[in-house]
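Peer 1: got a predicted structure plus its sequence, pasted below:
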Amino acid sequence: MNAMSRAVAVGLLAALVQAVMLIAFAWPATNIGPRDLPVAVSGPAAGTVAGKLAEHDREAFEVTTVADEAAARTAIEHRDAYGAIVTDSGQPRVLVASAASPVVAQQLTAIAQQLSGAPAAPVQDVVPADPDDPRGTGFGTMVLPLVMAGLAGGVLLSLLVTTVGGRLVGLVSFGIAAGLLSMAVVQGWLQLLPGSFLTLASIAGLVSFAVAGAVAGLATLIGPPGIGIGALVMLLIGNPFSAATSAPELLPKPWGAIGQLLPPGAAATLFRSVAFFDGNGAAAPLITLLCWSAFALLLLGLGALRPRRQAPAAEPVAA
């Protein structure tokens, strides 16, 4: 292949990547809607409300009937439900948790008001979002910089540090520094998340380590193509399906669930659980991030064991 043909091929490949990225980012955003969204109902009219929800969209909600309003609140606080419709006092009332997802809270409020027939059904936010970020806009945009910084860290370590031990030390240093600095900005300056600074910084550091480690580990094992693979997985799949601006149950199936198995989605869920829900629902995303970190260490180890190519010996030059 001559230089001109190679240039055309590279241009076409770049255009194809651009088209795929447009689909990956735009398609989930244009198909937002409830899919098996966990909702609790209680009170004398719980069965009627559940039936109306099923009539509205049979696949939209996963309805659970609980004993009373207190149980509904507990389900929301434990992240077993995004909201509830309670009829304990006769008139339907809506309980939401904007901290779990402002988009879900708005949709659930609108749907519940339509079902109740009352244009102004009482709504209570059981677990509100941070007052400095009531719509969750800042929270939703927080995940992408963490992922991109992790990618940048992994690429720099892969290109500038040649030894596996050096890359590991760099990853640990990057994770600690990135966690502390990012939370100094997010919590100290922007005030987007409540809770313990050190706990949230540890989560940010773990996310940074997992993303950068996956990239550096793939590069160590298979060479430069590993950088591209890591970037595609984290940025092209992980970020648009992270549900950081919505909720996994609002994305098309099975992409919402797949997104939670990647660091960006796990990071968003873990931050929400720790900052707003006292750690409820944090186990699954924490395990996901720990598994990615362990995967990164495994890749580095396998890369260290891989035999390195010997440089060809120079032929002797005649005197």
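Peer 2: Happy to help now that I have it. Numbers count the residues shown, from 1 in each chain.
Peer 1: CA only for contacts and neighbour counts going forward, please
Peer 2: Noted.
Peer 1: what ranges does this protein have for its helices?
Peer 2: Remark: helices assigned in the chain by DSSP state H are 3-30, 46-56, 69-77, 102-116, 137-160, 164-183, 197-222, 225-231, 255-259, 263-276, 283-305.
Peer 1: what comes up buried for the fourth one?
Peer 2: Across helix 102-116, burial judged by 16 or more other Cα atoms under 10 Å covers 102-105, 108-109, 112-113, 115-116.
Peer 1: could the helices of the chain go into TSV alongside distance to S89?
Peer 2: Shown next, in TSV, are the helices of the chain (distance: least, Cα to Cα, whole Å):
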stretch	distance to S89
helix 3-30	38
helix 46-56	12
helix 69-77	10
helix 102-116	14
helix 137-160	35
helix 164-183	43
helix 197-222	39
helix 225-231	53
helix 255-259	36
helix 263-276	28
helix 283-305	35
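Peer 1: tell me which of the ones you listed sits nearest to R93.
Peer 2: The minimum distance between R93 and those falls on helix 102-116, with 8.4 Å, by Cα to Cα.
Peer 1: list the helices and strands the closest one packs on?
Peer 2: The contact analysis (3 or more Cα pairs under 8 Å, 6 or more residues apart in numbering; DSSP states H and E) places helix 102-116 against helix 46-56, strand 83-86, strand 93-96.
Peer 1: could those go into a markdown table alongside mean neighbour count and distance to V127?
Peer 2: Shown next, in a markdown table, are these (neighbours: other Cα atoms under 10 Å; distance: least, Cα to Cα, whole Å):
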| stretch | mean neighbour count | distance to V127 |
| --- | --- | --- |
| helix 46-56 | 16 | 22 |
| strand 83-86 | 30 | 10 |
| strand 93-96 | 25 | 7 |
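Peer 1: comparison target, given below:
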Amino acid sequence: MSTPRRRISSLGLAIVLAGALIQLVLGVYYLAMAHAPHPHHLPVGIVAPASQRAAIVPSLEAGGSFDVHVYASAKGLTSAIQERKAYGGVVLDQKGATLYVASAASPAVSNLLKNLYVQEYDRRLAASVAKATAGGRPVPATTVTALTKPPKIVDLVALPADDSAGSSLGFMIQALSLGASIASMALGQLGRRTSRSLQRGLGHAALLVIYAALSAGVALLAMSAFGVGRSADHGGLFLAYGLVSLAITASTAAAVSLVGRAGALVGGLYFTLGLIISGSSIAPEMLPRAGRVVGQLLPPGAGASFVRDRLYFSGASDTTELIVLSAFAGVGLLIVIICNLRGGLAASAEPAGGAHSAREVP
């Protein structure tokens, strides 16, 4: 016969094993997603004559690391970078070679492109020096000047001094996701104090919207305190943060309405699993394909892209991100209202059904 002490020991052992298993799963997941980020079909551009493209493009696209898009002019390439259609690109013309990057899109990708560019530049420089000094002939001064010129690199959308590492976006999305998850769970528990009804559903939805607006304001306040996003459109940032917060809170609240307290795990999954594949700290194209695709279809990922564009890339198209965030927010609010409405209708019908049954019993 089992004693209370044995039952407690068994429960304790089960908790210890469950904790170790969760740690194992999370550790494997995090390492699989981000232990060694490298490009997967990362979009870049090139402006160069066909003969030079033929020598460069195949090596870049080998292995699926880069997707190289050809542009007719430097203006077309720079516009694509400023609209976040490409992370960078090179222009080869009569003036020489110029690399264009946008460190605000991803410091890691920007550094990767710079390193590749400098390596290729040094390789060509060594070949030019060997050719110029072949046979012991004197090298003209103009040739020496041309050979000693540093590689030209232009950062079209640079990170501001107050966010030189580009980490602010990741921190803000992390804080917003955690706060929104906690708020949605707390509001769900508060709703249990009253019976389900349309009024309760509308009230719950209204509180989620109010929290999203407050959350956006707090995010802007925190950023302003450290000088991040000074030149950004604060109105657009407010709407972006608010929509991200609402997408997380509404979808978590909807899960709680459908399955009870277990639905709160949705908010936990956003934080523990969704953040690392959100692209807020690691560019989506540096993640494995599954992580990249799934990450951008979740509120933290779509939100990170949407907020980044509001911060640094005002000309970028955010259609996909808006659809994802609006779907999570809109469907989530609708489920919260419908679940409360159905509960209210069932509660109002129960007394009548009970009275009818009572009359049928002799």
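Peer 2: Yep, it's here. In this text the structure is predicted, and so the values were computed from the model without any measurement.
Peer 1: and the TM-score between these chains?
Peer 2: Overlay of the two chains. TM-score (TM-score structural alignment, normalised by the length of the first structure): 0.89; 308 aligned residues with a Cα RMSD of 2.3 Å.
Peer 1: circling back to that earlier point, closest to A40 of the first structure out of the helices of the first structure?
Peer 2: Among these, the nearest to A40 of the first structure by Cα to Cα is helix 69-77 (6.0 Å).
Peer 1: tell me what the closest one is packed against?
Peer 2: Checking 3+ Cα pairs under 8 Å, 6+ apart, helix 69-77 of the first structure ends up next to strand 37-42, strand 83-86.
Peer 1: now render these as JSON lines, adding distance to A60 of the first structure.
Peer 2: Formatted as JSON lines, these follow (distance: least, Cα to Cα, whole Å):
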{"stretch": "strand 37-42", "distance to A60 of the first structure": "6"}
{"stretch": "strand 83-86", "distance to A60 of the first structure": "13"}
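Peer 1: dump the residue contacts of the most centrally placed residue in the first structure.
Peer 2: For the first structure, G265 is the residue whose C-alpha lies nearest the centre (Cα atoms, centre = their mean; 1.6 Å). Counting by Cα atoms under 8 Å, 6 or more residues apart in numbering, G265 of the first structure makes contact with 238-239, 241-244, 259.
Peer 1: cool, and P49 of the second structure?
Peer 2: Each residue near P49 of the second structure by Cα under 8 Å, 6+ apart is listed here: 92-93.
Peer 1: that one and I81 of the second structure, how far apart?
Peer 2: According to Cα to Cα, to the nearest Å, P49 of the second structure and I81 of the second structure sit 20 Å apart.
Peer 1: what does P351 of the second structure give?
Peer 2: Applying Cα to Cα to P351 of the second structure and I81 of the second structure gives a distance of 65 Å.
Peer 1: out of these two, which sits in the busier spot?
Peer 2: I81 (25 against 11; other Cα atoms under 10 Å).
Peer 1: what do we get in the first structure for the more buried one?
Peer 2: Counting by TM-score structural alignment, I81 of the second structure corresponds to I76 in the first structure.
Peer 1: what does L220 of the second structure align to in the first structure?
Peer 2: Residue correspondence, TM-score structural alignment: L220 of the second structure in this structure matches M183 in the first structure.
Peer 1: what about the residue nearest to that match when sequence neighbours are not counted, how many neighbours?
Peer 2: Leaving aside its chain neighbours, M183 of the first structure sits nearest to A201 (5.4 Å; criterion: Cα to Cα, 6 or more residues apart in numbering). By the criterion of other Cα under 10 Å, A201 of the first structure has 23 neighbours.
Peer 1: residues in contact with A201 of the first structure?
Peer 2: Counting by Cα under 8 Å, 6+ apart, A201 of the first structure has contacts 179-180, 182-183.
Peer 1: ok, whatever residue of the second structure lines up with it to L178 of the second structure distance?
Peer 2: Taking TM-score structural alignment, the alignment pairs A201 of the first structure with F238 from the second structure. Per Cα to Cα, F238 of the second structure is found 18 Å from L178 of the second structure.
Peer 1: ok, now Y270 of the second structure?
Peer 2: Y270 of the second structure is 8 Å from L178 of the second structure, by Cα to Cα.
Peer 1: repeat for A165 of the second structure
Peer 2: Taken as Cα to Cα, the span from A165 of the second structure to L178 of the second structure is 22 Å.
Peer 1: and L322 of the second structure? What does it align with in the first structure?
Peer 2: Checking with TM-score structural alignment, L322 of the second structure has L286 as its match.
Peer 1: just confirm that match contacts F271, I think it does.
Peer 2: No. Between L286 of the first structure and F271 there is no contact under Cα atoms under 8 Å: 9.8 Å.
Peer 1: more crowded one of the two?
Peer 2: Using other Cα under 10 Å as the criterion, L286 of the first structure and F271 rank with F271 on top: 24 against 19.
Peer 1: the counterpart of that one in the second structure: what's it in contact with?
Peer 2: Using TM-score structural alignment as the criterion, F271 of the first structure maps onto V307 of the second structure. Contact partners of V307 of the second structure, counting by Cα under 8 Å, 6+ apart, are 169, 237, 240-241.
Peer 1: next: A177 of the first structure.
Peer 2: Residues near A177 of the first structure by Cα under 8 Å, 6+ apart: G205.
Peer 1: how far away is it from L151 of the first structure?
Peer 2: From A177 of the first structure to L151 of the first structure the distance is 15 Å (Cα to Cα).
Peer 1: and the closest residue to P285 of the first structure other than its chain neighbours, how many neighbours?
Peer 2: Using Cα to Cα, 6+ apart and skipping residues adjacent in sequence, the residue nearest P285 of the first structure is A266, 4.4 Å away. Residues near A266 of the first structure, counting by other Cα under 10 Å, number 24.
Peer 1: what range in the second structure does stretch 98-109 of the first structure sit on?
Peer 2: Under TM-score structural alignment, the match for stretch 98-109 of the first structure in the second structure covers residues 103-114.
Peer 1: quick one: contacts of the matching stretch?
Peer 2: Against stretch 103-114 of the second structure from outside (Cα under 8 Å, 6+ apart): 84, 87-88, 99, 101-102, 153, 155, 157-159, 165-166, 282-283, 308, 312.
Peer 1: before we move on, back to that, the helices of the first structure: which one's closest to E62 of the first structure?
Peer 2: From the helices of the first structure, taking Cα to Cα, the stretch that ends up closest is helix 46-56, at 9.1 Å.
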